[in-house]
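Peer 1: Next come a sequence and a model predicted from it.
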Amino acid sequence: MVEPTLTDRPTASPVVSLADYAERARAVLPPEVWDYVAGGSAEEVTLAANRSALDRVAVLPRMLRGVDRVDLGTRLLGRPYAMPVGVAPMAYQRLVHPGGELALAAAAGAAGVPFLASTLGSTPIEQVTGVGAEVWFQLYWLRERALVRDLLARVVAAGCRALVVTVDVPVLGRRPRDLRNAFRLPADVVAANLPGGRDSLAHSGAPGVSAIGAHTDTSFAPALRWTDLAWLREHVDLPLVVKGVLDPRDAVEAVRIGADAVVVSNHGGRQLDGAPASVTMLPEVVDAVGDRCQVLMDSGIRGGTDVLRALALGAVGVLVGRPLLWALALGGERGARDALDLLAAELRDALTLAGCPDPRAAGELRTRTAG
């Protein structure tokens, strides 16, 4: 059953921007869950930089372009989508709402955008694709290649439209909030796509220890190499996306092994603290790969204006994460649908004000960086 959002409750002020969801979600989530989702690594310098760097990007709007209607439609990896936005891969979504991945994927399907299902999803991939959304699967490379093969076979059989390999997690970034909270998963939230997910280390807490970090360290392969991705390219007949690229040289290497797209990303400020904000590296990556693959961006996107900024800097689309989890926490599928509708309205307004009839035209805009 679809639960009501705060906008349905007469005593609540209306949600008028994606930013409104955050503090409302904080009020209803357990503090340790809020910290797990909201937090970053180390001193959270990169986490803060993602937002401040986006705020410094000014877009020069064009005037008298005769734009009275905006078409948000775009093509990502050769497939049509309703707007240049995807739902970022996020682990353990049932932490914030019982509907978890099923609810957020259904909302993405209704909005006509891709849902990126995480290896660490709390719902099996076969159930996620069953809701009818366009699903891309995000892969963390496991220590045993046999397990990677088995998981990939499931992904293909489930009907996923693309494979997104996250390359910036050789080990999980040290996240002080989780260490202070001795964060662990509740018994009813599991790594549903991994063997033994129900009795994993992620449920075993200890003071000063992140159970999720311990589980990740035993599950993921820290020594992933480009040759592994080349093997993947040869054995999986799906569009391949490399996520977690900041250095343009890595983007070029991704193109060399046959990637169809790269995602410029610092993992939402949750991996190497002190890494640059994703948006600051976006133009260099775009210049480095040219038209040889598509470039997307994530980390810090909080509304339609941010999507416009990314498009103006050369991205073909963005991935949105935390704001959609906050909306999910508040209202399940209905809350996530409302948030995606609101994002579409914000983007339509931003494109109109910038004189752009569609997302492609935004790539012709000029930008300035303040500070």
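Peer 2: Yep, it's here.

Peer 1: From now on I want contacts and neighbour counts done on CA atoms only, so please keep to that.
Peer 2: Will do.

Peer 1: Can you identify each of the strands in this protein by residue range?
Peer 2: In order along the chain, the chain carries the following strands (DSSP state E): 57-60, 74-76, 79-81, 85-87, 115-118, 135-139, 162-166, 240-245, 261-264, 294-297, 317-320, 366-369.

Peer 1: Redo those as JSON lines? Include distance to Val156 and mean neighbour count.
Peer 2: Shown next, in JSON lines, are these (distance: least, Cα to Cα, whole Å; neighbours: other Cα atoms under 10 Å):
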{"stretch": "strand 57-60", "distance to Val156": "39", "mean neighbour count": "17"}
{"stretch": "strand 74-76", "distance to Val156": "19", "mean neighbour count": "18"}
{"stretch": "strand 79-81", "distance to Val156": "17", "mean neighbour count": "14"}
{"stretch": "strand 85-87", "distance to Val156": "20", "mean neighbour count": "27"}
{"stretch": "strand 115-118", "distance to Val156": "13", "mean neighbour count": "28"}
{"stretch": "strand 135-139", "distance to Val156": "9", "mean neighbour count": "25"}
{"stretch": "strand 162-166", "distance to Val156": "9", "mean neighbour count": "24"}
{"stretch": "strand 240-245", "distance to Val156": "13", "mean neighbour count": "25"}
{"stretch": "strand 261-264", "distance to Val156": "19", "mean neighbour count": "28"}
{"stretch": "strand 294-297", "distance to Val156": "22", "mean neighbour count": "27"}
{"stretch": "strand 317-320", "distance to Val156": "22", "mean neighbour count": "24"}
{"stretch": "strand 366-369", "distance to Val156": "40", "mean neighbour count": "12"}
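
Peer 1: In CSV: those, plus distance to Ala277.
Peer 2: Shown next, in CSV, are these (distance: least, Cα to Cα, whole Å):
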stretch, distance to Ala277
strand 57-60, 12
strand 74-76, 23
strand 79-81, 27
strand 85-87, 19
strand 115-118, 22
strand 135-139, 21
strand 162-166, 17
strand 240-245, 11
strand 261-264, 10
strand 294-297, 11
strand 317-320, 14
strand 366-369, 13
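
Peer 1: thinking Val295 is in contact with Val262, fair?
Peer 2: Yes - the pair Val295 and Val262 passes the contact test of Cα atoms under 8 Å, sitting 5.1 Å apart.

Peer 1: Quick check: closest non-adjacent residue to Ala22.
Peer 2: Sequence neighbours aside, Trp326 is the residue nearest to Ala22 in space, at 5.6 Å (criterion: Cα to Cα, 6 or more residues apart in numbering).

Peer 1: ok, now Glu144?
Peer 2: Ala221 (7.9 Å).

Peer 1: so how many other residues sit close to the residue nearest to Gln271 when sequence neighbours are not counted?
Peer 2: In space, and not counting its chain neighbours, Gln271 is closest to Gly173: 4.3 Å by Cα to Cα, 6+ apart. Residues lying near Gly173 (other Cα atoms under 10 Å) number 18.

Peer 1: Put this next to the previous one:
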Amino acid sequence: MALSSWATSSVEEVASTGPGIRFFQLYVYKDRNVVEQLVRRAERAGFKAIALTVDTPRLGRREADIKNRFTLPPHLTLKNFEGLNLGKMDKSNDSGLASYVAGQIDRSLSWKDVKWLQTITTMPILVKGVMTAEDTRLAIQSGAAGIIVSNHGARQLDYVQATISCLEEVVKAAQGRVPVFLDGGVRRGTDVFKAMALGASGIFIGRPVVFSLAAEGELGVRKVLQMLREEFELTMALSGCRSLSEITRNHIVTENDGPRTVSRFSVHF
């Protein structure tokens, strides 16, 4: 799982729930001392990587937040910032979150900051928010250990491309030097299969977990994860794939592909 800097549970609280592979999704604050404290806490808590968020120099125009004047309810805070006077969002005429981001986030974030992060942690740095070949090459040149193809759930820039349509371009640019993950738009196990076929090393899901948590709590989350797994395994079986390594680009057709004959899959017993 990836835990956001802005989560309402701290890195220590999440780590106390038991073993697991956890990434820390980092938003870079203007005060780099705050960033350094966060990163070191995540590392001490056993997190395995930093997911550096690079698509939020400003918050997108989230009209629902503006309409609702969104802010955290009184009983919740940004737990990772308690004690730093950064844990609460002030009420605003528009969006409390937008005002918070405008006041705290460093708009000057650049590729040199990937190198800076490497000086304060041994955790690998994954760059989250890359959608082009050019940025992929720059990220790798800057020392990124992985790429997360993400459009921030399409909440940052209206009309942005779907991540699945950008994935293959990024994978080709990476040339196997670093793993490439897909984030966004995954609703079924068939979506996972398509992403794997286009070269993704792994897939992140967000809304299905949040929706199932809201509907049925922990049981709902378990159920949705099991549904995705079962759908994915069924898709593999019906495509003749006995292992992940047998999922290839030949299993799908995209709008950029020319005419082709229908493949006939082998059935293995």
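Peer 2: Thanks, I have the structure now. Source: prediction; values computed, not measured.

Peer 1: about what we covered before: what separation do you get for the residue mapped onto the residue nearest to Ala22 of structure 1 from structure 2 and Val224 of structure 2?
Peer 2: Matched across to structure 2, Trp326 of structure 1 falls on Phe211, judged by TM-score structural alignment. According to Cα to Cα, to the nearest Å, Phe211 of structure 2 stands 9 Å off from Val224 of structure 2.

Peer 1: In terms of neighbours, single out the busier of those two.
Peer 2: Applying other Cα under 10 Å to Phe211 of structure 2 and Val224 shows that Val224 carries more neighbours, namely 18 against 14.

Peer 1: The more buried one pairs with which position in structure 1?
Peer 2: By TM-score structural alignment, Val224 of structure 2 lines up with Ala339 in structure 1.

Peer 1: That match contacts Ala329, doesn't it?
Peer 2: No - the criterion here is Cα under 8 Å, and Ala339 of structure 1 misses it with Ala329 at 11.5 Å.

Peer 1: so stretch 87-96 of structure 1 matches what in structure 2?
Peer 2: Going by TM-score structural alignment, stretch 87-96 of structure 1 lines up with nothing in structure 2.

Peer 1: If you could redo that for stretch 141-159 of structure 1, that was the one I meant.
Peer 2: Stretch 141-159 of structure 1 lines up with residues 28-46 of structure 2 when matched by TM-score structural alignment.

Peer 1: I'd like to know how far the residue most central in space within structure 2 sits from Arg40 of structure 2.
Peer 2: Centroid-nearest residue in structure 2: Asp183, 4.9 Å away (criterion: Cα atoms, centre = their mean). For Asp183 of structure 2, the distance to Arg40 of structure 2 equals 25 Å [Cα to Cα].

Peer 1: again, but for Leu26 of structure 2
Peer 2: The spacing between Leu26 of structure 2 and Arg40 of structure 2, counted by Cα to Cα, is 12 Å.

Peer 1: what about the residue nearest to Val289 of structure 1 when sequence neighbours are not counted, how many neighbours?
Peer 2: Counting by Cα to Cα, 6+ apart, Val252 is the residue found nearest to Val289 of structure 1 once chain neighbours are left out, at 5.9 Å. For Val252 of structure 1, the tally of surrounding residues (other Cα under 10 Å) stands at 18.

Peer 1: Same question for Glu234 of structure 1.
Peer 2: The local packing of Glu234 of structure 1 (other Cα under 10 Å) involves 11 other residues.

Peer 1: What is the aligned counterpart of it in structure 2?
Peer 2: Superposed on structure 2 with TM-score structural alignment, Glu234 of structure 1 falls opposite Thr119.

Peer 1: thinking again about what came up before, run a quick check on the residue nearest to the centre of structure 2 versus Ala162, I expect a contact.
Peer 2: No - assessed by Cα under 8 Å, Asp183 of structure 2 is found out of contact with Ala162, at 9.9 Å.

Peer 1: can you list residues touching both of these two?
Peer 2: When Cα atoms under 8 Å, 6 or more residues apart in numbering defines a contact, the residues bordering Asp183 of structure 2 and Ala162 alike are Asn151.

Peer 1: tell me the contacts of Ile105 of structure 2?
Peer 2: 27-30, 57-58.

Peer 1: buried subset of those residues?
Peer 2: Buried subset of these (neighbour count, 16 or more other Cα atoms under 10 Å): 27-29, 57.

Peer 1: Can you tell me which of those comes closest to Ala49 of structure 2?
Peer 2: Nearest to Ala49 of structure 2, judged by Cα to Cα, of the buried ones among the contacts of Ile105 of structure 2 is Tyr27 at 13.8 Å.

Peer 1: How about the closest one, nearest residue that isn't a chain neighbour?
Peer 2: Distances taken as Cα to Cα, 6+ apart place Thr53 nearest to Tyr27 of structure 2, at 5.7 Å, with adjacent residues excluded.

Peer 1: One more: Pro179 of structure 2?
Peer 2: Gly146 (5.1 Å).

Peer 1: Trace the one you found over to structure 1, please.
Peer 2: Using TM-score structural alignment, the partner of Gly146 of structure 2 in structure 1 is Ala261.

Peer 1: Please report how far that match lies from Leu224 of structure 1.
Peer 2: Ala261 of structure 1 is 19 Å from Leu224 of structure 1, where distance means Cα to Cα.

Peer 1: can you pull out the helices in the stretch 51-200 of structure 2?
Peer 2: 63-68, 96-104, 112-120, 133-141, 163-174, 189-197 (DSSP state H, counting those that start in this stretch).

Peer 1: Let me know which of the ones you listed is the nearest to Val34 of structure 2.
Peer 2: The nearest among those, by Cα to Cα, is helix 96-104 at 10.5 Å.

Peer 1: Buried residues in the closest one, which are they?
Peer 2: 96-101.

Peer 1: got a list of what Leu38 of structure 2 touches?
Peer 2: With contact taken as Cα under 8 Å, 6+ apart, Leu38 of structure 2 is in contact with Asn80.

Peer 1: distance of it from Leu109 of structure 2?
Peer 2: Per Cα to Cα, Leu38 of structure 2 is found 17 Å from Leu109 of structure 2.

Peer 1: Name the residues that touch stretch 217-234 of structure 2?
Peer 2: Stretch 217-234 of structure 2 has contacts (Cα under 8 Å, 6+ apart) with 187-190, 192-193, 208-210, 212-213.

Peer 1: Using ChimeraX, define a selection of the buried residues within those residues.
Peer 2: Only the buried entries of the contacts of stretch 217-234 of structure 2 go into this ChimeraX selection, using 16+ other Cα under 10 Å:
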select :188,189,190,192,193,208,209,212,213
